[in-house]
Every structure is written in structure tokens, then in C-alpha cells.
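[1] Predicted model and sequence follow; I will ask about them next.
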Amino acid sequence: PTPRSPAPPRATAPARTHTPADPSAHRAAFDAAPLPMALVDETGTITAANPALHQYLALPAASLAGRPLTHLTALGLAPHTTPGLPEVFSGRRHHLVCTRRITSPRGGDSWAEIRLEHLAPTSGALLTVRDTSLGHELRARLRTAEREDPLTRLASRAHFLDRLADTLEEHGLRGGRGRVGLCVLGLDGFRHVNTAHGHLVGDHLLRAVAARLARLAPLLASAHGEAPVLARLGGDEFALLVREVHEVRGGGEAREGREAREAREVHGVRETHGAHDGREDREATGSGGPGQLAELATTVLRELREPYDIAGRRLSVSASAGVAELRARETSPAELMRAVTTALGWAKAEGGGGWALFDSARSEDGAHRDLLASALRPAVRDGEFELEYQPLVALADGTLHGVEALVRWRHPRFGKLAPNRFIDVAERDGSIVELGRWVLRTACAQARSWQLARPGARPPYVSVNVTVRQLWDSDVVGDVAAVLAETRLPPSLLQLELTESEVVGQTGRPLRALQELSDMGVRIAIDDFGTGYSNLSYLSRLPVSVLKLDGSFVRGFPFTGSAPEADAPAAAPALPASRDRTAATVIAGAPARATTAEGRPADEVIVEALVGLAHRLGLTVTAECVETRSQAERLRAMGCDMGQGYLYSRPVPPERIGVLLETTGRCPGWTTSSS
């Protein structure tokens, strides 16, 4: 084999040579750099400084070389304020960074990040100064935004909560015996202002409200002269924090101990029955009113009602307020805010323009109602409801003509609940439709069984309460027709009751449903008649056959001077109301009707007039809350047709009604005028 010739040698690249950089180039770059810089030797003496540093410090050119770095007071690098400088100069420390506020000789301040970095392998360091004023300003603005509401310049929600937490902590350090008060305001109808006038006008209004509150705050100073802390929580809500609450009553003297606690409890119960607008007792709030927070809320709401001149418009708005006063050691910021927000909701629910004081019992009742709401639908399916029946008695002869069906809830945890505990809840969440169907079916089936048990005798009709929500949300006409067909109950033995407040003003579907039910032969009754509407023209338009007079009229009858036992309530009635309302409940739409020992003679005249009017319209009249024989006899003398109340019977199980029908058919409370 032919031997290989050796490969030619590879060409090698010429070796690179590194020439030292031109020091003059380094110096030119140093001098041209826009970043202020300086070279410092191991002793801390400036050996060179670029023009940018001279310009930044407003010093003559080339005036820094040879000066100790620590003598530049503008940079604030004195040894006692910046330890570690010698270590950086000597190389024992790699670098040092600090932030300083720079005051220029020409005036004005700026912020800078100053950095010293050791220059290895030689001794000395490089100083750089970077202006951070813009970032510092942005951070300052962010901190201000956290503390201050940008629209109104009041404290922000976050800052307010910090102040609240600090207040509670201060009380804790002093033993936590003090009380902290909080008032949250919400403008009524602010959404309408935005809709009608635009958001710009709405913003102007919020600023005007904030300015008015700020002017008012010094006048609301506490006993120690401290004005409440003001804040805008967001939207149209504002807050006032009273860091130290003092109960002041009776000529302005503080009352401590049990007496003050009892006074607070009394006022707490009173105010939470409804929003308080403060108009009736403005003059009394300082000394005899409900205390410091009540006076604050009343004063603020009064001032906020004054008109505002906004962008050429004169606007009037009212506000609602929630007030909470709790012991500092027993609460937290979140709990106090939750309490006052709950109270604000109560005030808004009462129609606005007033304030409500937080009451823990009422709040617990709200939680209780929420619990009931979640259990309502399953309770209908599980058969936890039952019906009791209260007689409807002919005043002429005392015979039982009908009964009203009243629903009860046998709750597995809370026991037997009357309808006032859950009907409102059922209306709100819509379960009233399902519950109403069960009541209708059960009542009609019971009425049919009474009819079959006494062939040939006059059977009692059954009266079932219906809400306007059922007329809107369900096919009530179809439901009634189906139940009547299923139970084979004649339509004439069914009466449906709606309260006057629900039926007045109804048009469209509810009115058509009532007409169809009436055409079917079902009786339509107006319950609680006479509770404040006074417009009787609707009686001619509605298919009504029965008026049930509100019980407050009967309770207003004057007591007779003879036969005291005749005016004594029958069988110690616990609740003188045919629909099991609690004694504390005031009928919607009507003021509370207090009855004196002399009664209200005008009520007797009104009842007589209403009975005559109803009869001329072809309607029968049932009087509710008949409790005494005297009341029954006067109603009979007026021509009233039917009576219902504890004189005759409380609501009872269906078996008791069956026994009554099988015996005399007359209720025990009936008596003739001669007996």
C-alpha cells in the first residue's frame, strides 16, 4: 500500500494581543456620564468627580477633588449617620447603599439613592448618586391614597380601620373598660342622583357632604374635646368614630354603673324597633335623649338634610345611620363594623331618613330568621307544619259559621312557631308559594271532612290567608281549582283572606286572579280593614264579599260602667289578635292605637259607619279581636255579622272544632242580650 502523505499543517490564528485601554478614554466616559459619580481613595478623599455630580449638588466645576467625602453635608454621609464607610474604602466591605434627602443650595429637595462600591484590586471606591425623587413621590402618593379618600379628602376606609384598631388597642392597654362608638351614614337615594343628574354631580354632592361633615365634626367633640374621626368608607357611605363614649343624661351628668347600663339597654330596645329620625325629640337628645351617640346621629342627619347647591342645582338628600356602641375589650374592628353595618341596614329598611342602634338580640333574631329560611322548604316536605282553626261566629246567635286556618310550624329545634315568626321569611324567599299550597290543600280537606261528618247540617266554611306574592308567583287560580276538585269541597265553603295593605293598588295579574276566584264561587275577604288607607273606592272595583275589621277598632270601644265582668277579657287571652301577631307588632300603614281606660268613643262611631257602608255594598262584616261580651253585644247592636276572638275561642286543633260542631254548634263565649 502506498503510504499516506502527512497532512499539511493547519493555519493558526494570530494570537490576540490586549493593549491597555487608554486612560483618557476612561476619563472621557467618566466625565460624560449623566449619572453623578466620584472616585474616593482609601482615606475617604474625593480624587475625581464628574460634571454631573457638580451639577447635581449645584457646586462649581472641579471643586470637589481633594475634599473629604464626609464633608459633603448635602449627601448626608457623616460617619455617625452612615457607619461602614471606612470598610468600603479599604475593601473590607464590598458596597454600601443608602437613601438620602438632598437639599440643593439653590432651593428645593430631592431624594437620591447613594451607592459606594469598592474598586478592586486597588483601594478606594466609586460613588454614584441616582435621583429617586419620582419614585419617592409616587410612593408618597400611594401612601396618601391609602390614608386619604381622593374624592373627599377624608380618611380612607383602610386608614379608618387602622385608626379603629389603634383605638381598641389603646383601650386594651388601659384595661379595656371604655366604650367605643361608631356611626356609619348612607345617603338615601344617591343612585337616583347619579341617574338623574350624572355621576359628576354625584361626585360634587359627595364632596359637599364630606365638607359639611368636616365642618360639623368640631361641634361634635366628646367630653374630652376630641372630635370624631371622619372617613369615607366608599360609595355614599361615611363613618364617624367616637373613640371614647360617655353616657350623658339628666342635665348632662355622666351616669355610671348599673343605672347607665340599664339606661342603655332600655334605649337599645326602644330604638331598634324601628329607625329613628330624631325629629320628634331633637330638643331632648342632649340630656334626656338616648345618649351621646344618639345625639351625634340626630345632629348629623338633621344637618345633612339641608339642601345643597351643586352645579347650579339645588339638591336635597336625606341620610340613614347605623349606630353601634360596644365595650372595647369585647369587640374587634371587624365585629364593630359588622354591627354598625347591620344597624344601617335596619335604618334603611324602615324607609330611610333615620338612625337605628345596633342591638345584639335583634341581630341574633336576624340570624335566627336566616336559619328558618334555609329550613322552610324541607319543613314543608317533611310535614313539620300543622293547622289550627279559630271560630268565625255569627253575632246574632253565637253559632259557628266558619273557621280561619292558622298555620303552625313544629320546628324540631325551636318548638312550636306562630306564623309571625316565619311568614315574612317565606314571602321573601318565595317558599310561601309551596307552603301556601300545603295550607290550602290541608284546610280544604279538613273542611270537607267536617261536611261529610254531618250530612244535612250546615257545614262551616274555611278561611285561608293568601299573600300577594302568591298571586304573582303562582297559578293560584289553578291551585285552588285543583284542590277543590281533589277534595270535592264546594267553592262556597272556601274563603281567601288578603290584608288591605296588600290588595290596595293591585292591578293586572293579582286583580284578574281575584276576579276568577270570585267567579268560581270562592269568597274573597279583606283582612285588617281600616288600617290607614281610607280610600274606600277600591271596594267597588274588587270582587270582595267580606270585610274583616281591624281589631284595633274593637279594642277601642269604651268600657261600660256596669257589669265589670262583662268587660273582662275572656279566658285570659294572651294575644288579642285573630292572626297571631305578636303584641309588639304595629299594623303596617297605621299608627299605634293606644287604648285608655275610657276607650276611644270615635272608634265605635267608625265601626258603625263601616258596617253600614259594607252592608249597602252587599258585603258581610267580621269584627276581629272580640274579647268581651260587652264588645260582642255592641257589635251585634250595630248590625255586624260575624265575630272572631278570644271571647269565643283561641285557635285550636281540628278535633276541638269537630267536638263543637257535634254538640251545640255555639261557641262558649256567646250569650244573648238578656242572659
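    Perfect, I can see it now.
[2] use CA for all of it now, contacts and neighbours both
    Will do.
[3] Residue 77 in helix, strand or coil?
    Three-state secondary structure (criterion: DSSP: H, G, I helix; E, B strand; the rest coil) places residue 77 in coil.
[4] and the closest residue to it other than its chain neighbours, how many neighbours does it have?
    Closest residue in space to residue 77, ignoring its immediate chain neighbours: residue 70 at 5.3 Å, by C-alpha to C-alpha, 6 or more residues apart in numbering. Per other C-alpha atoms under 10 Å, the neighbour tally for residue 70 reads 17.
[5] got the contact list for residue 70?
    For residue 70, the contacting residues are 44, 76-79, by C-alpha atoms under 8 Å, 6 or more residues apart in numbering.
[6] List the buried residues in the helix or strand hosting residue 441.
    Under the criterion of DSSP states H and E, residue 441 resides in helix 432-453. Counting neighbours by 16 or more other C-alpha atoms under 10 Å, one finds that the buried residues in helix 432-453 are 432-448, 450-451.
[7] Please compare the first structure with the one that follows:
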Amino acid sequence: MPDDTAAQDTSHRTGSARSRAAGAVAFARRWAAELVETSHVPMSLGQVEEFLLPLTELIAAALESDPFDAEPVVEVGDDLVAMHFTGEGVLRSTLALVTGELPELLCLPGGPDLVARAGAVCGVLADAYAHALRQRTLDEQETIKRAVLKARDAMEQRLRASEERFRTVFTTSAVGIGIVSTDWYILDANESLLDILGYERDELSRTFAGELVHPDDISGLADLYGELVRGQRRHFTTEKRLLRSNGDQVWAHMVVSLVRDERGEPDYHVVMVEDVSELHLLQEWLRHQAVHDRLTGLPNRAQFVSRVESAAGRAGPTTRIALCHLGIDGFKVLNNGLGHDVGDGVLRETALRLRSLVPESRGLVARTGGDEFGILLERTSDTAEVVDLVERALRAVAEPIRTGGHEVSVSASAGVVERRAAGADPAELLRDAALTLHWAKTDGRAQWTLFDAERSRRDRDRLELAATIPTALRNGEFFVAYQPQVRLADGVVVGVDALARWDHPVLGELGAERFLDLAEQTGSAVPLGWRLLGEACAQATEWRRTLPGPALAVNVRLGLRHWRDPELIGGIRSVLADSGLDAERLRLEVPAAAVLAEDGDLPETLEVLGAIGVRVVLTGLRPGHVDRPALELLPVHGWKVSRVPAETAEERGLAELVALAHKADRVVVADGVATEEHATRLRDLGVDVAQGPHYGEPGHAADIEELLADR
């Protein structure tokens, strides 16, 4: 059987590799078809495909790299330029294919990570392509300059040949070339430069070159020219805006060289111009995408954080600032129920509504996460102003949304932080807003909650406590405290309730109510449960050996995660075997609400435990609020109520529960018995077993031994 599995794995990997290779070939073929339409190179379509296949593999490897590294894609940009794939649209079509078709053909898993990787790969590819073009421009410029100098310095009989060579480069170059006098009038221009600027030759001749430069870029160009004339540089490279004949702007990559005469005096300039408007727009688009959410068009979390930092940094001593962290309630249910297209439509409409509420001069609305939005409001007057905005935002989100053929109504919750901006820590502002949103959702949803410093402190303390549970577990800081359980009919101790305690090195002894819920949240509940269960069972076995009278039962509370552990039954068998405890002396507590609401394997688990002799006790029952038929059907030993009834109606409910339990051959245990009066009332109501301060507080094993010795 293992050989078959290995063969299947090998076959699967081979199939995946073949599928990927086929995808790479298909992409190279598609890419080649695009490039031959935009560039004329002396290669057949098949040769172009062969040339592009290894470049495809480079891009694919970068997308799949771990850790992610886009730098190898630099070779792709270099090779495209080296093979003269430099026609208009080459870069645009290449990037469109990389972001659009390559992931699908290679069967790459989608998601935000793939989108981010594809964007980074495209950025590196675009930069490499632009750099290679610039380098080629520099190389051509140097060739021209050498040709010019050679023409001037050559002997008269070679002058004509030299000038012819220059003229060939001048007239055939795809780069715009202009010969400009030292007083910046255009003496000559090739066809490429005329095309870039949109002029006829006679229109451009003797035109002052400064008139072709955007007014905002003149001063920077003049500074570079001064360095050139003073001999501080042989040439300079820059990107400036030029003006076409119709007034349109052209982003131009320019290389300007100064040619000197035989005396070393400035003679004329050679200016090489390449239209990089498309590349400039692409770079602008990439910069925009880096700080905006693609789905909604809103600023993303990175821009939101930057804006918050900026607002806090420039705030005056009395300036106030507000953050609202807003989340759509139940968005996952909406997505799963109606589909992601409907969910996307809800997010887009929500973004539009929120953006309309905040003037750009006062703040910013951003999408900060999947179904979450951030609102920054600057220069607030007081909390009331912010509350008004938040309430309007919640009402706006709650308005019905029509999308994807559905009318959808959603609600939202919001966490609000408003405070003095000067000296505020942006990271703390963002953290407090996110925490306050969590409170709003926890407290009931469809509402807003204002940040509370004291509640935040308590939450931080709980989180810090939760973070130390795994270490405390390794250090053996948890132990079992035992509380006696007494049979009400005769007052005999029949068992003990094993309760988890934490001997915290700073806070002292902590009760289970301080940390069990945290253990459930951090994933430590199961290992903690096994440790406490093992200790309690071992102690019960020791008491059976050393104490006179009937053996004590031991009651252990397990967390819900532990009850759902697939290793539960096997683990309990092992604990019983290791400790030597009889199965019928072990009582395991399980929340009744969890069992009654469970549609998985928990009821079956209870049956298996009963079959091996372990007794199960349902906890958390509220007399008068129980599903009687469901309770009767559950295979459990008993039911446990957590408090003594305080009113006549509660007593009636408990009496009914006791009658139902005894009819079903179950026992009823009451917790929280504090007085003899409590014990008498419970005994009169028919309760079987009780525990609480009246019979003894939770203590060490020695305390139980002393209690039994006294009785």
C-alpha cells in the first residue's frame, strides 16, 4: 500500500510538472504572437517562441519563489531590449500577459499574495526594460559623438565618409536626435524627433529649444546644462516633459552631450530623446496600485497608516484626531451564501457611501482589510462630532444594496477612538481602533463603541496572560485543587471536583475563571486538560489506596476543544490505564449547550464513554430553560446546576429538573452551596449531590485528606 501511495504521488508530481511545462509553452506562444505585431526583428515566429520560453520560465520561477525574489526578472527586460523587441506596446502587452494569463496557464493559486507578487515582478521587469533602453540610448549617443568627433578631426579626404556614417545613424535611429547650437536653437532633427514632437522639419528648424520644454522643468535643465559647459560632466541624462506642437506633454528620456571644437570650446550639442510617456504612465499606475485597493479604489491600509502618521506628526498642541474602524457584520456568511461577486458588490457600494461622508480636506476613508474600512477625521472638535459621523456611516451602510441580481441589507459595527493628536502614537491609535471594533462586534454588532482605556487595560492584561499560558504549561505552573462533593441524603463525601489552578509567579494563585477561556482561545486547552486529568486520576487512585471507606469519584471539567479532540477516547483510555483508576470513578463535565447544539460527533463520543464506564455530567443547566426531550435522550450520568435557586419560580424549575432526572435514572449535582439553609432547601427539592463553600473551599489533596479524617 505505501508503494502504491508513493507511485500515485510521483504520478501526480509528474502530471503537475507536465501541465506547468505545457502552460509555459502556451504562454511563450501567446507572448510571441503579441511581440511580432509590435516589433520587426529578423526571426521567425517559431524562433521568437524559442527565445521567449526561457524568459517565461524566469518569470514563473520568480512568481513561485520562496522566499519571494523578483530580481531574476531583470534578465527578461535586458534580453528583450538586446533582441530589439523595443516597439511601441511591447512593455504594455508583456505586463498585461504576465498579470493576466501567466498565472492561469501555470495553474498558480490565486489570492492577494499572487496579486502582490505579480505587481512586484511587473515593477522589476518595467524598471529593467527601461534601464536597458536607456543604456542602449547612451551607447548610441556615444557612437554618434565618436562619429562627430571623428568627422571633425579626420583628414579632409575622410571627412565625407565620416559624415556619411553619422548621417546614417542620425537618419535611421529609432531614438530622436537633434543638433542644437550653443545658444539652444535647433539646427537639425531626425525623423524620430519630428515624430515625437509632432513638428514638420521646417517648423522645427531654428526653433528655440527652451520653448519645447515644460515651463516647470526649465530650471532643472538649466542647472544640468551649466555643469556640462563647465566641464563637470561629459553628458547628462534626465527625464523632462517636452511640449508637442499641439500642446500635449511628452515624458522624454533625454541624453545631452556637448561637442567641443579643436580649441576645446563648446561647438554644438547632440540631444537624444526617447518618448517614455507610456513607461511613465505605467510607473504612475504601479505607484497608485501600491497604495490603493483594487476592488474599491479606496486607499489601502498602507496609505491609511501613512496618513495617520502624517496627521499625528503635524498636529498642533490642541489639535484632535479621530479614527473609526468599521467592519461589515456577517460578511463571511454573505460571501459564502450569495457568492463573492455579490460580496464584492457590497464592498464597492459601501466604499462609495463611506467616501461621500468624509471631505478630502478633513480626512480619509480606506479599505483596511477584507470587510473592514478605516475612517480618519482630522481637526475634530469633540467626540460628539465623531459620533455623529459614525452614526451616519452605520445608517448609510445599512441601506439596501442591489448587486448581482440581489437586494442585500447588511449592518456594520464600528470602533471609535478620539483624542488629542499631539504626541499620539499612530500605531497605538490604530491598535486601539481595531480593539474597539472587536468590542463592538462582541457586544452585539450593528453598533458603535467608544474606546475605553480601562477596558483596554483589562483586555491587554488578559492577552498578556494568554500569551504566557504555553510557557506556564511547560514550567509546570498549573495544578489541581480539589473541592469535596457531598451526598445530601446523609452528608457523606462521595467525590471531589478537580479544579484547575495556576500558580502564577507574579499574580499568585489564579482560579480557572481567569485562564480557561484564554487557554481555549490560544489552543492550550487540550494539553492543559490532559495534564490536569492525569494528575486528578492519579490522586484519586492514591486515595483509594490510602483512605478508608468507599473510593471517591473524581469530577474533571474538560474544555470544548478537548471534547472535540479526535484523540479524546484513546487518551482517556490511556489515562485510566496509567493511573489505575476504575472508569466508573471518573466523571467528565461537558457544557449542556455544546452537546444540545452539536451536529457533529459529540453525542456519539458520550455513548462511547458510557460504554467504557466513564460517567459524563452535563453542566450549565438552567432550571426552567431546558429541552426536556433532548436531555432525556443524552447518554449521561447526571446534570449539574451552577447555583442555588433564589426565587420560588427557580425552585419550581429545579424541582421539575430533579423529577425529570430521577425518572431518567440521572443524578443532579448543585454547585455554589454556601450555607446550611442552601443545603436544606436543595435536599428538600431532591438534589442528590452538592458542593460549595459550605462543604469546603477548593484546596490541595492534603486538605481533602484532613477533611475526611475529621469526619
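    The structure has been received and is ready for your questions. This is a predicted model, so every value here is computed, not measured.
[8] Make a ChimeraX selection of the buried ones in the contacts of residue 70 of structure 1.
    Of the contacts of residue 70 of structure 1, the buried ones can be selected in ChimeraX as follows, counting by 16+ other C-alpha under 10 Å:
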select :44,76,77
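[9] Switch the contacts of residue 70 of structure 1 over to CSV; also include distance to residue 553 of structure 1.
    Converted to CSV, these look like this (distance: C-alpha to C-alpha, whole Å):
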residue, distance to residue 553 of structure 1
44, 100
76, 88
77, 90
78, 91
79, 92
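[10] what's the closest of the contacts of residue 70 of structure 1 to residue 322 of structure 1?
    Nearest to residue 322 of structure 1 among those is residue 76, at 52.4 Å by C-alpha to C-alpha.
[11] Any figure for the gap between that closest one and residue 642 of structure 1?
    98 Å (C-alpha to C-alpha, to the nearest Å).
[12] Over to residue 128 of structure 1?
    For residue 128 of structure 1, the distance to residue 642 of structure 1 equals 101 Å [C-alpha to C-alpha].
[13] More neighbours: these two, which one.
    Comparing residue 128 of structure 1 with residue 642 by other C-alpha under 10 Å, the one with more neighbours is residue 642, at 27 against 20.
[14] Quick check, the more buried one in contact with residue 623.
    Yes. Contact criterion C-alpha atoms under 8 Å: residue 642 of structure 1 and residue 623 qualify, at 6.2 Å.
[15] Mutual contacts of those two, please.
    Residues touching both residue 642 of structure 1 and residue 623 (C-alpha under 8 Å, 6+ apart): there are none.
[16] Quick one: residues contacting the most centrally placed residue in structure 1.
    What sits nearest the mean C-alpha location of structure 1, by C-alpha atoms, centre = their mean, is residue 345, with 2.1 Å. Residue 345 of structure 1 sits next to residue 322 when contact means C-alpha under 8 Å, 6+ apart.
[17] before we move on, which element is it in?
    Secondary structure (DSSP H and E) places residue 345 of structure 1 in helix 333-349.
[18] Could you do residue 386 of structure 1 as well?
    Counting by DSSP H and E, residue 386 of structure 1 is part of strand 385-394.
[19] tell me the average deviation of the helix or strand just after that strand from structure 2 after fitting.
    Counting by DSSP H and E, the element after strand 385-394 of structure 1 in chain order, helix or strand, is strand 400-411. In the superposition with structure 2, the average deviation recorded for strand 400-411 of structure 1 is 2.3 Å (mean C-alpha distance after the TM-score superposition for structure 1).
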